[in-house]
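**Q** With the input below, show me the fold.
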Amino acid sequence: MNKLVNRSLATGALIAAMAMATSASAAISQGATAPDFTAQASQAGKATTITLAKALKSGPVIVYFFPSAYTGGCDIEAHAFATEAAKFTAAGATIIGVSADSIQRLNAFSADPNYCAGKFPVASDPEGKIAASYDLKMSAAEPNATDVRGAVIDHGFISRTTFVIGRDGKIAAVFSSEADHLHPQDHVSKSLAIVEQLQSAKSP
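**A** Take a look at the predicted model:
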């Protein structure tokens, strides 16, 4: 984890630029029906296709939008989701990450043992269409931006926002780093607490 924190500090300037670029937007709210989507995604380094409606057949779904793979906060968040993946599974929940990264970048990120570690899919939304359906804005690409590997980031940034969607397709909770002043890890702990509550609520 220290390695991730150090990388986060090393990319502080980029994260600050991303925070400024991804100005807060009024995401769709709790109780609304979550927009369905189908997207190309990657899990464990392999491209696949995911559909929200299909995932909901198994239980609640966490759809979390993040600015970019291989940047400090997003790396910490992915690592935390991967670390807690078994607990989400035990609560009957599915995790889906969404960013504007290309599928090629996500193939590497999804398989990286330091981050997603093959535990959940990350979907590519290069034009921000999925984000827009959730009333999230995508900023333009930052000139000369690079990730923690030194690779160029040539896509826009979607603000860090998490939606916990109940099996009924309704949004049970929504929170963002900007509006709620959350650390990336908070998105994971809050999501887990909510799906565990949903699981307890349906138990006899």
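**Q** C-alpha only now, for contacts and for neighbours.
**A** Will do.
**Q** From residue 157, how far off is residue 137?
**A** From residue 137 over to residue 157 the distance is 8 Å, taken as C-alpha to C-alpha, to the nearest Å.
**Q** ignore the last one, residue 136
**A** 10 Å.
**Q** still on that earlier bit, so between residue 137 and residue 157, which is more surrounded?
**A** More crowded of residue 137 and residue 157, by other C-alpha atoms under 10 Å: residue 157, with 26 against 22.
**Q** Find me whatever residue is spatially closest to the more buried one, sequence neighbours aside.
**A** In this structure, residue 157 finds its nearest non-sequential neighbour in residue 67, 4.5 Å apart by C-alpha to C-alpha, 6 or more residues apart in numbering.
**Q** show me the contacts for that neighbour.
**A** 18, 74, 99, 100, 156, 157, 158, 159, 160 (C-alpha atoms under 8 Å, 6 or more residues apart in numbering).
**Q** what's the closest of those to residue 12?
**A** Closest to residue 12 out of the contacts of residue 67 is residue 18 (9.8 Å), distances taken as C-alpha to C-alpha.
**Q** With adjacent residues omitted, what lies nearest to that closest one?
**A** residue 157 is the one closest to residue 18 (C-alpha to C-alpha, 6+ apart), at 6.7 Å.
**Q** Which neighbouring elements make contact with the longest helix anywhere in the chain?
**A** Using DSSP state H, we find that the single longest helix of the chain is helix 184-202. Contact here means 3 or more C-alpha pairs under 8 Å, 6 or more residues apart in numbering; DSSP states H and E; on that basis helix 184-202 packs against helix 72-83, helix 85-90, strand 161-165, strand 171-176.
**Q** next up, for comparison:
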Amino acid sequence: MTEQKRLSPGEQAPAFTLPDSEGKPVSLSDYLGRSVVVYFYPAAGTPGCTKQACDFRDSIGDLATSGYDVIGISPDKPEKLAKFAAAEGLNFPLLSDVDRKVLAEWGAFGEKQNYGKTVMGVIRSTFLVDPEGKVKKAMYNVRATGHVAKLLRELPA
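**A** Here you go, the predicted model:
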């Protein structure tokens, strides 16, 4: 596998502006002054991504109590994100990165192992970004199931 970009704690989080499920632009800079969980997932509506999104949905109160907003990003088109958000009652923005540029800048797109083969794709990743826009924690190759509960246990004070 080739060397891939990875973000590290203390680095400035790469800026982005992407359309949400309604086509409205959302920027990371909209969250300056607040902590945010930015998570990248492969495809809306698939079993693992649905489980992960629903875990974030069900934990949004605990995350908010800890001072965190949530943003989900995938290469899906806004229309697919809208259907996904409506079907699952999601209570946080889903953003569309169809050209995978933001995914790549965050190190969440590249070579990965899939059933023993090396393929190019979305690397399920989660980042904690502090109120100044710096990466507080970078987690790559996270599991879809149980990840949010683990994240809540490990949230930095």
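**Q** rewinding a little: most tightly packed of the helices and strands packed on helix 184-202 of the first structure?
**A** Mean neighbours per residue, mean count of other C-alpha atoms under 10 Å, is largest over those for strand 161-165, with a mean of 26.
**Q** what's the counterpart of residue 131 of the second structure in the first structure?
**A** Aligned by TM-score structural alignment, residue 131 of the second structure pairs with residue 167 of the first structure.
**Q** again with residue 24 of the second structure
**A** Residue 24 of the second structure maps onto residue 48 of the first structure when the alignment is built from TM-score structural alignment.
**Q** so that match sits in a helix?
**A** No. Residue 48 of the first structure: not assigned to a helix; according to DSSP: H, G, I helix; E, B strand; the rest coil it is strand.
**Q** Could I get the contacting residues of it?
**A** Each residue near residue 48 of the first structure by C-alpha under 8 Å, 6+ apart is listed here: 40, 41, 42.
**Q** next one: residue 134 of the first structure
**A** 27, 28, 34, 35.
**Q** which residue in the second structure lines up with the last one?
**A** Alignment note: residue 35 of the first structure maps to residue 14 in the second structure; criterion TM-score structural alignment.
**Q** host element of its match?
**A** Using DSSP states H and E, residue 14 of the second structure falls within no helix or strand.
**Q** thinking again about what came up before, just to check, the match of residue 131 of the second structure is in contact with residue 62?
**A** No. Checked against C-alpha atoms under 8 Å, the pair residue 167 of the first structure and residue 62 is beyond contact range at 10.7 Å.
**Q** quick one: which of those two has more around it?
**A** Neighbour totals were compared for residue 167 of the first structure and residue 62, and residue 62 leads with 28 against 19 (other C-alpha under 10 Å).
**Q** contacting residues around the more buried one?
**A** Contacts of residue 62 of the first structure by C-alpha under 8 Å, 6+ apart are 93, 94, 95, 96, 162, 163, 164, 165, 191.
**Q** check which helix or strand covers the closest residue to residue 6 of the second structure other than its chain neighbours.
**A** Leaving aside its chain neighbours, residue 6 of the second structure sits nearest to residue 107 (5.0 Å; criterion: C-alpha to C-alpha, 6+ apart). Residue 107 of the second structure is part of no helix or strand when elements are defined by DSSP H and E.
**Q** roughly how far apart are residue 107 of the second structure and residue 56 of the second structure?
**A** In terms of C-alpha to C-alpha, residue 107 of the second structure sits 21 Å off from residue 56 of the second structure.
**Q** repeat for residue 153 of the second structure
**A** As judged by C-alpha to C-alpha, residue 153 of the second structure and residue 56 of the second structure stand 14 Å apart.
**Q** quick one: which of the contacts of residue 134 of the first structure is nearest to residue 86 of the first structure?
**A** Using C-alpha to C-alpha, the contacts of residue 134 of the first structure come closest to residue 86 of the first structure at residue 34, 24.3 Å.
**Q** Counterpart of the residue nearest to residue 6 of the second structure over in the first structure?
**A** With TM-score structural alignment as the criterion, residue 107 of the second structure lines up with residue 135 in the first structure.
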